[in-house]
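Undergrad: test case, fold it:
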Amino acid sequence: MVNKLSWVGSNKHFVDEINVSKVGEKVVLGRFGGNSTAGQYKNEDGCLIWCDDKQDWEFVILLDAHFTAESAELVISTIEKNEQRFLDIFTLPVKRLFTSLNALILDIFQSESFILECENVQGETACLFALRKEKYLWWFSIGDCLLLLHHPELEGLGEYQQNHRSFYEWVGRESTFNKDVPCYSTGVKELRTGDNHIFMTTDGLVECPNTSFSNPKDIYRIFHGVMTCEIGVRKLLEDIQSKDVRDSTTIVSWIIHNNLAATIPSDLK
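TA: Next comes the predicted model:
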């Protein structure tokens, strides 16, 4: 059974309100619309979460729109219209899955019908797609949302952030997919053996004044010693709320335990 959630801030803005909920057995969603005392009155974030605990995969889209939330609404509704195409791809062996998923997103975003729909919305949105299946984490990144991965072996080498924040990339009225060549980045990461903490966030968290969350290590430090992802996500949102942040923040966080061996250098075997 596929657990599903989709939300856009234009439906419920969570201004002055922290909301933390769970989708399926693993995935935690945290939302805070910003502080009205700092001038916030709307939320243009959005997300879509599908997960199948039995088939052992999680699919997440995180969106951070500007001007209006219309572009985020369009992306989510378009993906939902193509749900069966995505679900069919998720059943493929991982050797074929990620290249097929890349091709599907490009096909959708470069279709004539989608480009025409983009011309009728106000504003644009950053989009970060992520899929975890088996011991692999794949992403497709347009814009400046962040994907982090925490594991002690990676932390020991200072590695946390998997994608890079890329500015002036969007989907919507001024879409970088309307050009001769679409602009995006993508990648696949092999999870390490043991617990891997996947963390996605819009930029409200890392741009909050009087915090150091622009350093991924300080994000994960919040989770040290807490019992659950829900508690850690709530602590992050409470911290930025107390710092009178204006921008909205949406977080998706979950932990995957990988029992399989991960690649190590040949001289360490």
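Undergrad: CA only for contacts and neighbour counts going forward, please
TA: OK.
Undergrad: can you give me the strands for the stretch 151-269 of the chain?
TA: 171-172, 185-190, 194-201, 249-258 (DSSP state E, counting those that start in this stretch).
Undergrad: need the contact partners of the second one.
TA: Strand 185-190 is contacted from outside by 135-142, 163, 262, using Cα atoms under 8 Å, 6 or more residues apart in numbering.
Undergrad: looking at these, which has the most residues close by?
TA: Most neighbours among the contacts of strand 185-190, by other Cα atoms under 10 Å: residue 142, with 28 neighbours.
Undergrad: I'd say that residue and residue 126 touch.
TA: Yes: the pair residue 142 / residue 126 is scored as a contact, 5.6 Å apart, by Cα atoms under 8 Å.
Undergrad: was I right about residue 218 contacting residue 212?
TA: Yes: Residue 218 is within contact range of residue 212, at 6.5 Å (criterion: Cα under 8 Å).
Undergrad: who's in contact with residue 151?
TA: Contact partners of residue 151, counting by Cα under 8 Å, 6+ apart, are 192, 195-197.
Undergrad: quick check on those residues: which are buried?
TA: By neighbour count, with 16 or more other Cα atoms under 10 Å, the contacts of residue 151 hold 192, 196-197 as buried.
Undergrad: one more, for comparison:
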Amino acid sequence: MLHHELKWIGHEKTFIDELDVGQVGRVTVGRFGGNSAAGSYKNEDGCLVWTNEEENWEFSMVLDGHKTAQSVELVVGYFEKKKIDIMGALAKSAGPALKKMDSLILDIFQEPEFMEACRKTTGETACLIVVRKEKYLWWFSVGDCIVHLFHPELIALGERQLVQRSFYEWVGEVNTFELPVPCYSTGKKEMRQGLNHVFMTTDGLTECPGVPFEDPETIQTVLFEKGIEVGVGKLLSEVKDNGVRDSTTIIAWSVEIEETASMPSDV
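TA: Prediction:
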């Protein structure tokens, strides 16, 4: 089976006091709902993962809700409605596919029907979307979720984190797309030849007391030593053992890129 998918909203299964690590195609998804002893009683995270090995892409979304999970459910549900459009775009080659994603994702968030549904929602969510198509990584971020790209050539120059956490941005009851100028970040990155590791997470991982996971180098060390699947489990075990209250959702995968990447002209 070349096409794999996962849709999850935190209230469906909270994973409070429980670690869960599974595979969606080549993508590892890790979930932990926080420690009940620290006061955790609900999980407002969510994720959506679609992969297509034949067409050489992964589409992944991680969400971190606030107040309730209604906004997470709304966003995930709306993207499910647009699944055919998104997959149709990603069936194209990288150039036209990612150009289409620029307009398509923005249009989804600004559709009048969607914005009206946001106004009727209780609570809001951060939302990070990452697409890997061929040797390119594309992202669209509202709020404070994180994506890292680990590759030895980038690490040697100190580059790991692709998206800076951006606070006071949400989708839902409070909605950045209601502003006269909608605020979000988006970008594209050429991946390097060889093995690339993509790592997305909500802030439960980086804000856990007693562990240094706000530093991407620490995350990279765990993944390089343990591999993606075992490494994700190790990271979640660490935040569990350190008594984190907040939920943590991780999406991570490795991609081997065969094509050469851009180099300076004087090399």
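Undergrad: TM between them?
TA: The TM-score (TM-score structural alignment, normalised by the length of structure 2) is 0.98; 266 aligned residues with a Cα RMSD of 0.8 Å.
Undergrad: longest helix in structure 2, by residue count?
TA: For structure 2, the longest helix by residue count, based on DSSP state H, is helix 94-110.
Undergrad: now that one on structure 1. Mean distance?
TA: Compared with structure 1 after the fit, helix 94-110 of structure 2 shows a mean deviation of 1.4 Å (mean Cα distance after the TM-score superposition for structure 1).
Undergrad: elements contacting that helix?
TA: Helix 94-110 of structure 2 sits against helix 83-90, strand 124-133, with contacts defined as 3 or more Cα pairs under 8 Å, 6 or more residues apart in numbering; DSSP states H and E.
Undergrad: relative to residue 75 of structure 2, which of those is closest?
TA: Residue 75 of structure 2 sits nearest to strand 124-133 of all those, at 8.6 Å, using Cα to Cα.
Undergrad: ok, and what's touching that closest one?
TA: 56-72, 90, 94, 97-98, 137-146, 169-175.
Undergrad: for residue 37 of structure 1, give its distance to residue 247 of structure 1.
TA: 12 Å (Cα to Cα, to the nearest Å).
Undergrad: who has more neighbours, these two?
TA: Comparing residue 37 of structure 1 with residue 247 by other Cα under 10 Å, the one with more neighbours is residue 247, at 26 against 12.
Undergrad: among the strands of the stretch 151-269 of structure 1, show me which one is buried the most.
TA: strand 171-172 (a mean of 28; mean count of other Cα atoms under 10 Å).
Undergrad: show me what it is packed against.
TA: strand 124-133.
Undergrad: under the alignment, what does residue 40 of structure 1 map to in structure 2?
TA: Alignment note (TM-score structural alignment): residue 40 of structure 1 maps to residue 40 of structure 2.
Undergrad: I'd say that match and residue 240 touch.
TA: No: here residue 40 of structure 2 lies out of contact with residue 240, judged by Cα under 8 Å, at a distance of 11.5 Å.
Undergrad: re the thing from before, mind putting the helices and strands packed on helix 94-110 of structure 2 into CSV with distance to residue 184 of structure 2 and mean neighbour count?
TA: What follows is these, written out as CSV (distance: least, Cα to Cα, whole Å; neighbours: other Cα atoms under 10 Å):
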stretch, distance to residue 184 of structure 2, mean neighbour count
helix 83-90, 19, 16
strand 124-133, 10, 26
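Undergrad: in TSV, list these along with distance to residue 208 of structure 2.
TA: Formatted as TSV, these follow (distance: least, Cα to Cα, whole Å):
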stretch	distance to residue 208 of structure 2
helix 83-90	34
strand 124-133	18
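Undergrad: nearest to residue 234 of structure 2, out of the ones you listed?
TA: Among those, if distance is taken as Cα to Cα, the winner is strand 124-133, at 22.8 Å.
Undergrad: average offset between the closest one and structure 1?
TA: Relative to structure 1, strand 124-133 of structure 2 is 0.5 Å off (mean Cα distance after the TM-score superposition for structure 1).
Undergrad: distance of residue 68 of structure 1 from residue 19 of structure 1?
TA: 22 Å.
Undergrad: neighbour count winner among those two?
TA: Between residue 68 of structure 1 and residue 19, counted using other Cα under 10 Å, residue 68 has the larger neighbour count: 19 against 14.
Undergrad: so what corresponds to that one in structure 2?
TA: Matched by TM-score structural alignment, residue 68 of structure 1 corresponds to residue 68 in structure 2.
Undergrad: what's near enough to touch the closest residue to its match other than its chain neighbours?
TA: Excluding the flanking residues, the one nearest residue 68 of structure 2 by Cα to Cα, 6 or more residues apart in numbering is residue 123, at 5.3 Å. Residues near residue 123 of structure 2 by Cα under 8 Å, 6+ apart: 65-71, 172-174.
Undergrad: give me the subset of those residues lying in helices.
TA: In helices, judged by DSSP H, the following of the contacts of residue 123 of structure 2 are found: 70-71.
Undergrad: closest one of the contacts of strand 185-190 of structure 1 to residue 10 of structure 1?
TA: Among the contacts of strand 185-190 of structure 1, and counting by Cα to Cα, the member closest to residue 10 of structure 1 is residue 142, at 21.0 Å.
Undergrad: ok, now which ones touch residue 122 of structure 1?
TA: Per Cα under 8 Å, 6+ apart, neighbours of residue 122 of structure 1: 67-71, 172-173.
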